[in-house]
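Visitor: sequence and predicted structure, then a few things I'm wondering about:
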Amino acid sequence: MKVTVDTSLCIGSGTCALTAPAVFGQDEEQAVVVVLDSSPPESQREAVELAVQSCPAAVIRMFATTG
């Protein structure tokens, strides 16, 4: 899977970092999401899906990858 975030629209709620801390962090200066792993392992799928669903600004996208 591939994870992307539109940081220009992020409101800095931190929900993603709490939900999937192996994949998302938060920039303390700008208070926006930081993608720690843009191609997380399959074991992170459930956490990433929950982060996508929980994001109040709806700025996280998850895409399937082939290979």
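Guide: That came through fine. Residues are numbered from 1 along each chain as shown.
Visitor: CA only for contacts and neighbour counts going forward, please
Guide: Will do.
Visitor: so what's Ala58 up against?
Guide: Val52 (C-alpha atoms under 8 Å, 6 or more residues apart in numbering).
Visitor: how about the secondary structure of it?
Guide: coil (DSSP: H, G, I helix; E, B strand; the rest coil).
Visitor: can you give me the distance of it to Ser43?
Guide: 22 Å (C-alpha to C-alpha, to the nearest Å).
Visitor: next, the one to line up against it:
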Amino acid sequence: MKAQIDQERCHGHGRCYTLAPELFGEDDEGYGQVAGDGVVPAAGERAARLAVSNCPERAIDLIEEA
């Protein structure tokens, strides 16, 4: 699974990096960004889904990889 943030939808609420700091960070202006290459480890799936469900702009997508 990979996480991505749509920068056009992100308004910088910061819930993603507050709830899952190991998966998300913030840029210089406070907007969310995916940490590293975006691959979500199995142990981080719950945190990733929590961040998705708490994003008020629905800017986070999780892509299931085959």
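Guide: Structure received. Given the structure is predicted, the values throughout are model-derived calculations rather than measurements.
Visitor: once you drop chain neighbours, what's closest to Leu50 of the second structure?
Guide: Leu19 (7.2 Å; C-alpha to C-alpha, 6 or more residues apart in numbering).
Visitor: now that neighbour: how far from Gln33 of the second structure?
Guide: Using C-alpha to C-alpha, Leu19 of the second structure is found at 13 Å from Gln33 of the second structure.
Visitor: ok, Ala66 of the second structure next?
Guide: 24 Å.
Visitor: looking at these two, which has the bigger crowd around it?
Guide: Taking neighbours as other C-alpha atoms under 10 Å, Ala66 of the second structure and Gln33 compare with Gln33 leading, 23 against 4.
Visitor: beyond the host helix or strand of that one, next helix or strand please.
Guide: Per DSSP states H and E: Gln33 of the second structure is located in strand 32-34. Remark: after strand 32-34 of the second structure, the chain's next helix or strand is helix 45-54, criterion DSSP H and E.
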